[in-house]
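1. fold the following.
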Amino acid sequence: MRKPHEFLSAIRAGTPIEWRRLLNAMSKNGIPPGTLILCLAPESPLAQRTQVRIVDESLFTDIESQFPSPTPITDRVSASHTGKSHSQSVEGNALMIQYHPWQRPEVAVSWDGRRWSPPPPENTSLVIVENLQNFLRYRETLDLITADCDIEDQPEQLVLAFGAGNAAAKACNLPYYRQFRNVYTLFDLDMGGIKTYANLKSLLGPADMTPRFLAPSNFEQYLERSRWHLTQDERSAIHLARAKHPELAPLLTCMYTKGKKLEQETYLERIHG
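-> Coordinates of the predicted model:
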């Protein structure tokens, strides 16, 4: 035992404790020995371990209330009682999606992290868009993808999903992704985008699916125009990523050579040719 709540719980249960260690632990947490002696009576203060009798129930209860036992954390709700809800994953998820014939986006929902509704349109491919601005300017983004990103899918075969960064790689998204013919990504050309792609690649691997990282075929021109430079640490990370993701080698090599990165909103100012 080291923590105050552990000693107090043992005393309450009638379990022998190390009296001197109790005094030290409680002193470090603002309860002096004199206060403890008012409510507790060890059977043998000199013994290494001794049973401790509660002689002032009211005072002991007050001390107990200052050192509650930690709440077992099993999910996001139980974690919220300790102010650490963000340490646990949400059980399900919701994806905002847009399809060519629709007038406005819809939401695909998984309430339990396993089943999704509604199912996606049949015989379609998914494009996960990292940033909201590109998703909202759906027609322009769709034109860029079908005209400049060297894919065979037609606009009516593509469903766009707002990825919200690394949330796109949540494990519970896999059952939804598996319902598409292909999974494409339109991410920033930076280490954040590369890391999200890597996480998505790991997620889809067991389902025998491989995402494709989309970028305009003239990505060199976009990088040339960018004023956003890679740090030395980012250049090193890009170098390592080339070995892990050889399918991205031309793109990563260009980023490394030019020392540039860019956010996908840049694509909304199209460079033709």
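2. only C-alpha atoms for contact and neighbour calcs from this point on.
-> OK.
3. quickly note the distance from the closest residue in space to residue 105 that isn't next to it in sequence to residue 128.
-> Spatially, and ignoring its direct neighbours in sequence, residue 105 is nearest to residue 98 (4.6 Å; CA to CA, 6 or more residues apart in numbering). As judged by CA to CA, to the nearest Å, residue 98 and residue 128 stand 11 Å apart.
4. ok, these two, which is more surrounded?
-> The neighbour comparison of residue 98 against residue 128 (other CA atoms under 10 Å) goes to residue 128, with 25 against 22.
5. in contact with residue 33, which residues?
-> Counting by CA atoms under 8 Å, 6 or more residues apart in numbering, residue 33 touches 23, 26-27.
6. identify each buried residue in the lengthiest strand in the chain, please.
-> Secondary structure of the chain per DSSP state E: the longest strand is strand 93-99. The neighbour-count criterion (16 or more other CA atoms under 10 Å) identifies 93, 95, 97-99 as the buried residues of strand 93-99.
7. another sequence for comparison is provided below:
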Amino acid sequence: MAKTPQTRLPDYLEKIAAGKPVNYSAFEKQLELAGITDRQRRDLFRVKLAGPNRHIVEILDQVAFNKLQNRFVQQALTDRVSAAVAGNSHRVSVSGACLLLRRESVPHPQVVLFEGQEWHCPVKPAERALLVENLENFLALARTLAILPDCGWCPSEPVDLLYAAGNQITNAILQPFLSRYAELNCLFDPDPGGIHMFRTLRQRMPQFSMRFLYPRDIEARLAASNRLLDVHVRTDLINYTGISPEVDRLIALLRRTNRTLEQETYI
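-> Below you'll find the predicted structure:
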């Protein structure tokens, strides 16, 4: 069964939303086949070369980008079923999503599942959520929660710990469930990848209460790190200023120390 050109658009759009490089020439052809004009592309994206046939695509109009993604959700579902028949389903985005959730009163991970048009959560969501990027932090529930006061947050009520599974938390399909919380607290890696994830979430949910957490002694931790900041990435970090005061401070520290960290070091 032939694979129509448009079926790859959801994959490209998901990678762009996550800040991953794509072959822009190939992506541009898919957009053209989908009826997206040159002017619309220029209004939507700014492109930077990251390597041979690899481009970082910056989103200029998040609202229009979200509409473009939503336009191809049903297309992705149909195409994945068709692709499975052809033995190529791994090349097409899945039609659903799931999240892992824990809290002190419910230590065993709960699976939050999106099927069709609805989210199914086995427990009532708390008022506030803590998003962690890495599995080790999700598994170490007590130690991860214990670091929060040092990050300037002392929650007096239960907190839902959500496993972000790397950058999968930025998938647009998760936004309706995340919107159930009154506040999102992001304990991401203090590095360009973590900052990019946070910016994507802020762009998707601009009116939402959200903050980027890191320990008060982050400068000393960075100074002791052996993870060097790439010179090109160091320059690109300037483009992320203005997201929030705490992110602006983190960017300044990353550039000053020329170092990054992984959040596993917090525990």
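8. just give the TM-score of the two.
-> In this superposition the chains share a TM-score of 0.66, using TM-score structural alignment, normalised by the length of structure 2; 192 aligned residues with a CA RMSD of 2.1 Å.
9. let's see if you can find the most crowded of the contacts of residue 33 of structure 1.
-> If you count neighbours using other CA under 10 Å, the busiest of the contacts of residue 33 of structure 1 is residue 26, which has 22 neighbours.
10. using the three-state scheme, assign that one.
-> Assigned with DSSP: H, G, I helix; E, B strand; the rest coil, residue 26 of structure 1 falls in the helix class.
11. what's the counterpart of it in structure 2?
-> Taking TM-score structural alignment, residue 26 of structure 1 has no aligned residue in structure 2.
12. mind checking which helix or strand residue 184 of structure 1 is in?
-> Secondary-structure element containing residue 184 of structure 1, defined by DSSP states H and E: strand 183-186.
13. do I have it right that residue 133 of structure 1 meets residue 266?
-> No: counting by CA atoms under 8 Å, residue 133 of structure 1 sits too far from residue 266 to count as a contact (10.5 Å).
14. if we can go back for a sec, and the longest strand of structure 1, which stretch of structure 2?
-> With TM-score structural alignment applied, strand 93-99 of structure 1 matches the range 97-103 in structure 2.
15. what's the average distance for that stretch when superposed on structure 1?
-> Following the fit onto structure 1, the mean deviation recorded for stretch 97-103 of structure 2 is 0.7 Å by mean CA distance after the TM-score superposition for structure 1.
16. any idea how far residue 202 of structure 1 lies from residue 235 of structure 1?
-> 23 Å.
17. ok, these two, which is more surrounded?
-> The neighbour count for residue 202 of structure 1 versus residue 235, taken as other CA under 10 Å, is higher for residue 235 (19 against 16).
18. what sits against that one?
-> 256, 259.
19. the host helix or strand of it: what's the following helix or strand?
-> Under the criterion of DSSP H and E, residue 235 of structure 1 resides in helix 232-244. Sequence order places helix 249-258 as the next helix or strand after helix 232-244 of structure 1, per DSSP H and E.
20. mean distance between that following helix and structure 2 after superposition?
-> By mean CA distance after the TM-score superposition for structure 1, the fitted helix 249-258 of structure 1 averages 0.5 Å away from its aligned residues in structure 2.
21. any residues touching that helix, and which ones?
-> 219-220, 223-224, 235, 238-239, 241-242, 261.
22. now these in a markdown table, with distance to residue 195 of structure 1?
-> Output for these, formatted as a markdown table (distance: CA to CA, whole Å):
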| residue | distance to residue 195 of structure 1 |
| --- | --- |
| 219 | 19 |
| 220 | 21 |
| 223 | 19 |
| 224 | 22 |
| 235 | 14 |
| 238 | 10 |
| 239 | 13 |
| 241 | 9 |
| 242 | 12 |
| 261 | 14 |
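23. which pair of those residues spans the longest distance?
-> Using CA to CA, those reach their maximum pairwise distance at 224 and 241, which is 20.9 Å.
24. look at the two and report which has more neighbours.
-> Using other CA under 10 Å, the more surrounded residue of residue 224 of structure 1 and residue 241 is residue 241, with 19 against 16.
25. from residue 201 of structure 1, how far off is that one?
-> Residue 241 of structure 1 is 13 Å from residue 201 of structure 1, by CA to CA.
26. burial count for residue 231 of structure 1?
-> Other residues close to residue 231 of structure 1 by other CA under 10 Å number 12.
27. separation between it and residue 121 of structure 1?
-> 42 Å.
28. how about the contacts made by residue 248 of structure 1?
-> 213, 242.
29. aligned partner of it in structure 2?
-> That one, residue 248 of structure 1, aligns with residue 247 by TM-score structural alignment.
30. and residue 132 of structure 1, by the same measure?
-> Per TM-score structural alignment, residue 132 of structure 1 is aligned with residue 135.
31. I'd say its match and residue 161 touch.
-> No: using CA under 8 Å as the test, residue 135 of structure 2 is too far from residue 161 to be in contact (11.2 Å).
32. now residue 116 of structure 2. Nearest residue, chain neighbours left out?
-> Nearest residue to residue 116 of structure 2, sequence neighbours excluded (CA to CA, 6+ apart): residue 96, at 7.1 Å.
33. how many other residues sit next to residue 144 of structure 2?
-> Neighbours around residue 144 of structure 2, by other CA under 10 Å: 20.
34. quick check, it in contact with residue 138.
-> Yes: assessed by CA under 8 Å, residue 144 of structure 2 is found in contact with residue 138 at 7.4 Å.
35. fine, thanks again, bye for now.
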